[in-house]
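Student: A structural model of the following input is requested.
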Amino acid sequence: MLMSTQTRGGMQKGSISKYRPFTPIVLPDRQWPSKMITTAPIWCSVDLRDGNQALPIPMSVEEKLEMFDLLVGIGFKEIEVGFPAASQTEFEFMRRLIEGDRVPDDVTIQVLVQAKEDLITRTFESLRGARKAIVHLYNSTSEQQRRIVFGLDKPAIVDIAVRGVRQVKELVATIPETAITFQYSPESFSLTELDFALEICEAVVDIWQPTPEHKIILNLPTTVEVSTPNIHADQIEWFCRHLRDRESAIISLHTHNDRGTAVASTEMGLLAGAERVEGTLFGNGERTGNVDIVTLALNMYSQGVDPCLDFENLPAIQQIYEKCTRLTVPMRQPYAGELVFTAFSGSHQDAINKGMAALEHSRSELWDVPYLPIDPKDIGRTYEAIIRINSQSGKGGVAYLMESEFGLQLPKAMHIEFGKVIKQLADVRGSEILSNELYTAFEQEYLLRGAPFKLVSFEGRTVLSASGNEALECVATIAVDTVIHEIRAKGNGPIDAFVRALNQHQLASFSLSNYSEHARRWRIHTGGRLYPVANAAGTLLWRSHGYQY
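Tutor: Have a look, this model is predicted:
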């Protein structure tokens, strides 16, 4: 018999009956809101397992080896290298690591396995010869999983975990050369009743019998993010408070990003008593991903906490990550994105420009620049892309780029004047103005003008004045509305002499309103355009099309 189905799609309006809010945790004396993160947690990368399983094209063994070496170089001491019982590729990768002696002495490899007898046996086969390893056992515990997926009650779910840990404990004796740490995850902890999560974890602890010297890792995963970060923190604090023999356990976090708050949930979970974090580079993982360890670590760094991970050359790390995963780090990804240290807004550019100038003259080592929470150079980024120009930009940004890119410190009055020129250009173009285009506009506005005045040639030489003192005489050729004039005069420097020459020949009334000297940073631009250089004596020259001024 055919049965009709009712379409369930479409957002509800007004009173939402399709979804229910997550029930808050009763914890009126919660302590985590007043805590601070002062030390880095134990980091465990799951890029090679949780991250890899979420890729449209999983990494090859060679790509996994390259990623493993990258993670070691960054400083991870615990790396979940795979699920060796899941496939031959995973098993082969484990053997390559061990037989090739690719695991440093201070790095512990971690393997994931479900609480199933045949999978546990296969996992221990993959570990033979390893110096040390974490065996990560898991089974699902939430009411939703028990009811929909397994059709089992609570005692049956506890029995799965207990039988699994017993088997792991028995098999440890078969590989005496390997120091084994045991980790248990009540998968979908975020949706599991707290009292039941505690019950099953304590049942596991009772079998394993950890001590303060040989701790068990209890990993409490936010397998699916279903609540606000503060509720996650309450869950962690409640669990830490009620766990027996707390000193014999390491509480670990494994957050996913379904609500877009994995970083906040992890930070608050650390405040609530967790000591360990599992995550991935740039947040790769199922659905919206795992927690982004790069963001977490650099958040700590921005607060003066050493994350104990090295992201000093983040662009190089990103390049290897993108090569191995075939994923692209978004432009707005915290810290790593192409545009995260870039300002287009005029007011932002002005504040950054002033902040960088103030920092240059400050005696303090403290980083204090508006809109830039950390120094881009600390993670291998440059200052070149901090300010970029479009129609939203202002005079401060234009002035900053002219100085940082070309060493030209524009006078204040020119900030406004040249800023208008660039804004008009950006409005017409409707797109970003690149730095070489910025310089071209500067050339056309100030250096290559042929009317009403054009400097054809200029020569300066030292002479004696009437009083017997040294003076500088300029001999120049200028064109005024295409009429050529030869002018000369003496002064205390080339600029003073040139202004005097203009005024003595009554070509115009000129006065010097602003003068400054500064070190120059040069950018050579090709294509026959004007570019600044310096001669052997350090004298400034302007060269264009074979002419020297």
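Student: hey, let's count contacts and neighbours off CA atoms from now on
Tutor: Will do.
Student: Mind listing what's buried along stretch 485-503?
Tutor: Neighbour-count burial for stretch 485-503, counted by 16 or more other Cα atoms under 10 Å, picks out 487-491, 494, 496-502.
Student: Go through these and say which is closest to Pro186.
Tutor: Nearest to Pro186 out of those is Pro494 (Cα to Cα; 79.6 Å).
Student: That closest one touches Leu472, doesn't it?
Tutor: Yes: between Pro494 and Leu472 a contact is recorded at 6.4 Å, counting by Cα atoms under 8 Å.
Student: so what sits against both of the two?
Tutor: Contact with both Pro494 and Leu472 is made by residues Gly460, according to Cα atoms under 8 Å, 6 or more residues apart in numbering.
Student: how about the residue lying closest to Ala426 once chain neighbours are set aside, secondary structure?
Tutor: Distance criterion Cα to Cα, 6 or more residues apart in numbering; nearest residue to Ala426, sequence neighbours excluded, is Ser391 at 4.9 Å. What DSSP: H, G, I helix; E, B strand; the rest coil gives for Ser391 is coil.
Student: show me what contacts Ser391?
Tutor: Ser391 is in contact with Lys423, Gln424, Ala426, Asp427, Gly430, Ser431, Glu432, counting by Cα under 8 Å, 6+ apart.
Student: From those, pick the one nearest Leu198.
Tutor: Nearest member of the contacts of Ser391 to Leu198, counting by Cα to Cα, is Glu432, at 56.0 Å.
Student: run this one through as well so I can compare:
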Amino acid sequence: MLKNPANKYRPFPAINLPNRTWVNQIISHPPTWLSTDLRDGNQALIEPMNIERKLRMFDLLVNIGFKEIEVGFPSASQTDFDFVRHLIEQQLIPDDVKIQVLTPARQELIHRSFEALRGTKQAIVHLYNATSPVFRRTVLGLNREGTINLAVSAATLFNQLAATQPETNWQFQYSPETFTATELEFAKIICDRILDIWKPTPENKAIINLPATVEVSTPNIFADQVEWMHRNLSRRDSIILCVHPHNDRGCGVAAAELAQMAGAERVEGCLFGNGERTGNVDLVTLALNLYTQGIHPGLDFSNINEIARIVEECTQLPIPKRHPYVGDLVFTAFSGSHQDAIKKGFAVQKYDTFWEVPYLPLDPADVGRSYESIVRVNSQSGKGGIAFLLERDYNLSLPRRLQIEFSQIVQKFMDASGKELASRDIWQLFEQEYLQERESLKYVSHQLYVAEDGTQMLSAKLQISNEYITIHGKGNGPINAFAIALDSILDSVLGFKLDSKLQIHHYEEHSRHFGSNSEAVAYMEIASHFATGFVTKTLHGVGIDSNIVTASLMAITNAVNRAREHEMTGFGSKQIKQSKQIIQSERYQNFTVIQPNL
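Tutor: Next up, the predicted model:
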């Protein structure tokens, strides 16, 4: 790069428009949409579409709801000519859809374009010639007058050829190509001269298209250019003012939106921004931007995944994973803080209220996306995302401290493996940590009795290795009675000594499903001062069973087993150091790395 680019490049001059009004406008309705996927988008492909792919793309555009479709450049290739003829002869164009073709200001090519359209019910013929100084001087070798004469001659021929096909409802469009680099007063002069020949009326309007053939300035300057033309063009009530933004500066969407605020009524572009160089303006992004502001765009993207796959197959171009609204990862959060916010947003979002879920400007369901991809777990993830996946896919609503505890287990796995975990793998890790039976202690069954004084007596059958024992306890409820009974045998039977009694620090339960066959899940947090010399530590256990008491006793048993394992391995840094060995052990051998499948 040059140390002083000002020696090679100059800034685009500001437009003298001191009383501009577009800055105070709000877009309140969609523009008229023109898809140029089959023309501008097609000519930008490494391998242009054959007729089968073009037909598939045309059907897609019709199904989305486009009423104006630029179907080709019939004077440029036999393939485009044959495609236009095929649409007309096979009567594949719906009555409410108007096809458009493009032609330069050359007489033999204009003849060829009208020939391609013979027999169609309605059509737009789009005329263009380059008007900017560098094109006049370097490419065409014409002065201003020569440039005007070229356009006027072509516009006159339009009138003559249309008169020979009166069965077609014709609409004409003119583009001063390279408009953004053309002097505004000259752009007005040449457009007005064309309009004087076509003589449009409010009932039969012409289209004046202002293309950002190359994006050369910031979007606000383009808006100034559009508003200047909007104010100064003659026959304004007989014109549809259109823009055709390209994306050379990466501002195509913003330029199109500001242009509408400045007076543009029609937008030309491609699905997902296909087109020459950096592409045309992305009509999907434009339309869904409107949708998120409460304005229906008149285009249907209810199944955005299918649309994306068809476009990729027709164009043989991949859609980036971060592409707005449609990329495979745009509704996905890896960051722990983002996941936590999304989880909390979904918890309070109601169907009949305004959408207010953090980090998600659009409900994925509105474009046919499932919630599967919203939260993905990697080494950057946190407790909120992990809890979200377990709640969404496995109906587990983890208490907050259990979220923290389990997220540390997942984090150790992620730090050591560096791999992303799918929801099913998070569940497998949870199941192995909190639900898998241990050899040390296994709940088998229980019986519950109520004494005359209201206290409850419990007998529980437990399995330790291959032996069975029965323990007895009395308390103010089955959980308290079981904890008392279990505490009495920890040291003598399990060799697990506590400095104080086994304490139930926190307890929660909920149903996993609706109906009479629903399972209950119980979360048990136990607290005690372990004999290893560590300060008070809480650990969780989880139990799942159709009977809530059974689920609770299983949760206590699970928590005690985990506490015993922790006493043997230690807490804190020692366990962190062992994480790699843990991950490599047989206990964690069945995890898989996922690929996005949206």
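Student: What distance do you get for the equivalent of Ala262 of the first structure over in the second structure to Thr180 of the second structure?
Tutor: For Ala262 of the first structure, the aligned position in the second structure is Gly252, judged by TM-score structural alignment. Relative to Thr180 of the second structure, Gly252 of the second structure is positioned 13 Å away (Cα to Cα, to the nearest Å).
Student: what is in contact with those two at once?
Tutor: Residues touching both Gly252 of the second structure and Thr180 by Cα under 8 Å, 6+ apart: Glu215.
Student: what's the matching range in the second structure for stretch 409-416 of the first structure?
Tutor: With TM-score structural alignment as the criterion, stretch 409-416 of the first structure aligns to 397-404.
Student: same question, stretch 133-140 of the first structure
Tutor: Mapped onto the second structure using TM-score structural alignment, stretch 133-140 of the first structure covers residues 123-130.
Student: cool, and stretch 366-378 of the first structure?
Tutor: Against the second structure, stretch 366-378 of the first structure falls on residues 354-366 (TM-score structural alignment).
Student: mind listing the helices for the stretch 101-250 of the second structure?
Tutor: Counting by DSSP state H, counting those that start in this stretch, the stretch 101-250 of the second structure has helices at residues 107-116, 133-134, 144-163, 184-198, 219-232.
Student: Can you tell me which of the ones you listed is most buried?
Tutor: helix 219-232 (a mean of 21; mean count of other Cα atoms under 10 Å).
Student: ok and that helix relative to helix 184-198, angle-wise?
Tutor: With axes from the mean of the first three to the mean of the last three Cα atoms, to 10 degrees defining the directions, helix 219-232 of the second structure sits at 40 degrees from helix 184-198.
Student: Pull up the aligned stretch in the first structure for helix 219-232 of the second structure.
Tutor: Taken onto the first structure by TM-score structural alignment, helix 219-232 of the second structure occupies residues 229-242 there.
Student: quick one on the thing from earlier: let's see if you can find the most crowded of the contacts of Ser391 of the first structure.
Tutor: Lys423 (20 neighbours; other Cα atoms under 10 Å).
Student: so when I look at that residue, I'm seeing a strand, right?
Tutor: No: under three-state DSSP, Lys423 of the first structure sits outside any strand and is assigned helix.
Student: how near is it to Leu27 of the first structure?
Tutor: 56 Å.
Student: next one: Ala413 of the first structure
Tutor: 61 Å.
Student: sorry, back to before: the match of Ala262 of the first structure - nearest residue in space that isn't next to it in sequence?
Tutor: Using Cα to Cα, 6+ apart and skipping residues adjacent in sequence, the residue nearest Gly252 of the second structure is Val281, 4.9 Å away.
Student: Equivalent analysis for Pro364 of the second structure, please.
Tutor: Counting by Cα to Cα, 6+ apart, Ser370 is the residue found nearest to Pro364 of the second structure once chain neighbours are left out, at 6.5 Å.
Student: The one you found touches Arg392, doesn't it?
Tutor: No: with contact defined as Cα under 8 Å, Ser370 of the second structure does not reach Arg392; the gap is 11.5 Å.
Student: mind listing the strands for the first structure?
Tutor: 42-45, 78-82, 108-114, 132-140, 179-187, 216-222, 249-255, 276-279, 453-464, 470-480, 483-491, 531-534, 540-544, 547-548 (DSSP state E).
Student: Out of these, indicate the one that is most buried.
Tutor: Burial of the strands of the first structure is given as mean neighbour count (mean count of other Cα under 10 Å); strand 276-279 ranks first at a mean of 26.
Student: on that earlier part again, ok, the residue nearest to Pro364 of the second structure - how many residues close by?
Tutor: If you count neighbours by other Cα under 10 Å, Ser370 of the second structure ends up with 13.
Student: try Ala351 of the first structure
Tutor: By the criterion of other Cα under 10 Å, Ala351 of the first structure has 16 neighbours.
Student: likewise Gln392 of the first structure?
Tutor: By other Cα under 10 Å, 15 other residues sit near Gln392 of the first structure.
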